[in-house]
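Chemist: Structural data only, the sequence is not supplied:
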């Protein structure tokens, strides 16, 4: 302690004793358990590095007031203890101040995952094929894909049955195509209008007829059997069979993807329909709000997916994967009180 005169805050002279000045600590050495200590500017005092990190590669000798890393704290010595209990850091010590540089964001436990968004489905190249038409009604054009009524389910009559070469054992159900009549001026409609259709059925082989004489859907032919009401938009029905060019295109659907649940408590069946983007679903998972964990469903046929897992009594979330490998999760689309026979609307691909 030492005595001296001093001035109070209100500018009155007074006298008394004040503590002696604290000696300048100079450089300070701080020891970490399995950690690194290095002074800056560099000196011979070094240790081990925590988190397996190294000093930032762009760290150079600097002015004490410069900001040289992602996170930089400047503080006086009395507050250092609280910081050291929370972070693994590099320290470099200057007179009167300690500059703390975060060695690695990972040491803070802060992680910002980078989301990789797959590009939207785009139209493919034009290819050669042939097309015919078949009679039927709205309740028959969705047979092999499992759709109930293509008109009520939003597909309209702009539907098509695919030959086995395109049907892919039902995985192509829901895919969309542009088709136009070519090379037959007698039968093609003027201007070669483009017909956009959704795959909702299968055109099976006819082994009793040759591929070029009635067996139009026999492998390996790529063939479209179009619903008659819309076949007439691109060609005259008297043509019978026409040469066409076609390409896959993104499906433009109104509203969200639909999930229709049928079956019973021991055999749950889900029909996935009104799918945008690529249109065809190749994988479906379901998760409940309680005991049902993520469960991969099996494809029964077309776009009907089944599981024996107990789904009743839980709010349901569906995760689907399209043929372009894009995923979409519709959270809690079905409430806990859902019933068999009901349809629920989720998100949709664009």
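Modeler: Noted; the coordinates are in hand. Keep in mind it's a predicted model, so treat the numbers as computed, not measured. Numbers count the residues shown, from 1 in each chain.
Chemist: from here on, contacts and neighbour counts on C-alpha atoms
Modeler: OK.
Chemist: Residue 261 contacts residue 333, correct?
Modeler: No: applying Cα atoms under 8 Å, one finds residue 261 not in contact with residue 333, separated by 11.7 Å.
Chemist: want to compare, so here's the second one:
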């Protein structure tokens, strides 16, 4: 059964000294991280946009990032997108958040109001491959750019020109979760990592076994999409702590003992931590 906790982790100097949930860089770097993230929303660029799947759906059930049916459930809530190669970056940008918008100059049914979407899938061909940037949105997300009551008209537009900007992810206090791959075992561990606030994507992930020293960590590799793996080649000793380094700001946090001794393949384990 998934281990669920409702607390959100707020890094501070006190927690670093007492609970060791994060490294000093995380604690002292929070303000710098936020100042970096605020620059995301000022960089509006042009992109193409299409949609796929059902008109009120999430595109596909999961997609190339590995989130599975979570894409249609809160906090993703079908506000998701497949992305062309220039922004997908071989899956390294899975989980990144963007604001997108279109105006009535682009189509009469555009509202002009920006909406936030999350990268959960890859779009390899067609305009996704030829545009410098392209969002292949789920039907729900595409329709969210429309004026109220004109979602159908906007979805009938075909390929649409839009504006986009990288923004910080906000999951309203939800903590980072680890959905263990069904193929995991005592010698091999893999998990989909979900709901990283702030940057939304990861530059590195490491795992610590119960038997390892304070500074000992095993580097995990990106398997595909948002799935990270460790092929240890020998039996590992749980519980596991997992260290996460964000892609953009390089902030590091630790989900201490997040994978329990009696962990099960296919289960989801919620941490006590997230980026601010």
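Modeler: Nice, I can see it. Bear in mind that the values here come from a model prediction, so they are computed numbers and not experimental data.
Chemist: care to give me the TM-score?
Modeler: Once the chains are laid over each other, their TM-score by TM-score structural alignment, normalised by the length of the second structure reads 0.76; 228 aligned residues with a Cα RMSD of 2.2 Å.
Chemist: So for residue 261 and residue 333 of the first structure, which sits in the more crowded spot?
Modeler: Applying other Cα atoms under 10 Å to residue 261 of the first structure and residue 333 shows that residue 261 carries more neighbours, namely 22 against 19.
Chemist: Can you tell me the SS state at that one?
Modeler: Secondary structure state of residue 261 of the first structure, per DSSP: H, G, I helix; E, B strand; the rest coil, is strand.
Chemist: Could you find the closest non-adjacent residue to it?
Modeler: On the basis of Cα to Cα, 6 or more residues apart in numbering, the spatially nearest residue to residue 261 of the first structure that is not a chain neighbour turns out to be residue 270, at 4.6 Å.
Chemist: Could you check which helix or strand contains that neighbour?
Modeler: Assigned by DSSP states H and E, residue 270 of the first structure belongs to strand 267-273.
Chemist: Residue range in the second structure corresponding to that strand, please.
Modeler: Aligning strand 267-273 of the first structure against the second structure (TM-score structural alignment) gives residues 188-194.
Chemist: Now that stretch on the first structure. Mean distance?
Modeler: Once the two models are superposed, stretch 188-194 of the second structure sits on average 1.1 Å from its counterpart in the first structure (mean Cα distance after the TM-score superposition for the first structure).
Chemist: And the contacts of that stretch?
Modeler: Contacting residues not belonging to stretch 188-194 of the second structure are listed as 66-67, 95, 176-181, 183-184, 226-233 [Cα atoms under 8 Å, 6 or more residues apart in numbering].
Chemist: Just the buried ones among the residues you listed, please.
Modeler: Among the contacts of stretch 188-194 of the second structure, those buried by neighbour count (16 or more other Cα atoms under 10 Å) are 66-67, 95, 176-181, 184, 226-231.
Chemist: what's near enough to touch residue 7 of the first structure?
Modeler: Per Cα under 8 Å, 6+ apart, neighbours of residue 7 of the first structure: 13, 14.
Chemist: buried set for the strand holding residue 270 of the first structure?
Modeler: The neighbour-count criterion (16+ other Cα under 10 Å) identifies 268, 269, 270, 271, 272, 273 as the buried residues of strand 267-273 of the first structure.
Chemist: list the contacts for the residue mapped onto residue 258 of the second structure from the first structure?
Modeler: With TM-score structural alignment as the criterion, residue 258 of the second structure lines up with residue 333 in the first structure. The contact partners of residue 333 of the first structure, by Cα under 8 Å, 6+ apart, come to 315, 316, 317, 318, 344, 345, 346.
Chemist: Residue 121 of the first structure: which of these is nearest?
Modeler: Compare each of the contacts of residue 333 of the first structure with residue 121 of the first structure using Cα to Cα and the shortest gap goes to residue 346, at 19.2 Å.
Chemist: surely the closest one meets residue 330?
Modeler: Yes: using Cα under 8 Å, residue 346 of the first structure is in contact with residue 330, at 5.1 Å.
Chemist: circling back to that earlier point, any idea how far the match of residue 258 of the second structure is from residue 258 of the first structure?
Modeler: Relative to residue 258 of the first structure, residue 333 of the first structure is positioned 10 Å away (criterion: Cα to Cα, to the nearest Å).
Chemist: swap in residue 244 of the first structure?
Modeler: From residue 244 of the first structure to residue 258 of the first structure the distance is 32 Å (Cα to Cα).
Chemist: Ok, residue 266 of the first structure next?
Modeler: Computed as Cα to Cα, the residue 266 of the first structure to residue 258 of the first structure distance reads 22 Å.
Chemist: cool, residue 270 of the first structure as well?
Modeler: Going from residue 270 of the first structure to residue 258 of the first structure by Cα to Cα gives 10 Å.
Chemist: now the helices for the stretch 101-250 of the first structure?
Modeler: Residue ranges of the helices in the stretch 101-250 of the first structure, as given by DSSP state H, counting those that start in this stretch, are 164-167, 228-231.
Chemist: Redo the ones you listed as JSON lines? Include distance to residue 157 of the first structure.
Modeler: Putting the helices of the stretch 101-250 of the first structure into JSON lines (distance: least, Cα to Cα, whole Å) gives the following:
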{"stretch": "helix 164-167", "distance to residue 157 of the first structure": "19"}
{"stretch": "helix 228-231", "distance to residue 157 of the first structure": "7"}
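Chemist: Residue 156 of the first structure is nearest to which of these?
Modeler: Ranking the helices of the stretch 101-250 of the first structure by distance to residue 156 of the first structure, with Cα to Cα as the measure, places helix 228-231 first at 9.9 Å.
Chemist: The closest one aligns to what range in the second structure?
Modeler: With TM-score structural alignment applied, helix 228-231 of the first structure matches the range 139-142 in the second structure.
Chemist: Mean deviation, the matching stretch versus the first structure?
Modeler: Average distance between stretch 139-142 of the second structure and its aligned residues in the first structure, after superposition and using mean Cα distance after the TM-score superposition for the first structure, equals 1.5 Å.
Chemist: what comes into contact with that stretch?
Modeler: Contacts with stretch 139-142 of the second structure, where a contact means Cα under 8 Å, 6+ apart, come from 50-59, 78-81, 115, 117, 154-155.
Chemist: same check, this time on stretch 296-305 of the first structure
Modeler: Contacts with stretch 296-305 of the first structure, where a contact means Cα under 8 Å, 6+ apart, come from 144-147, 169-171, 173, 269-273, 281, 283-286, 306-307.
Chemist: Good, wrapping up.
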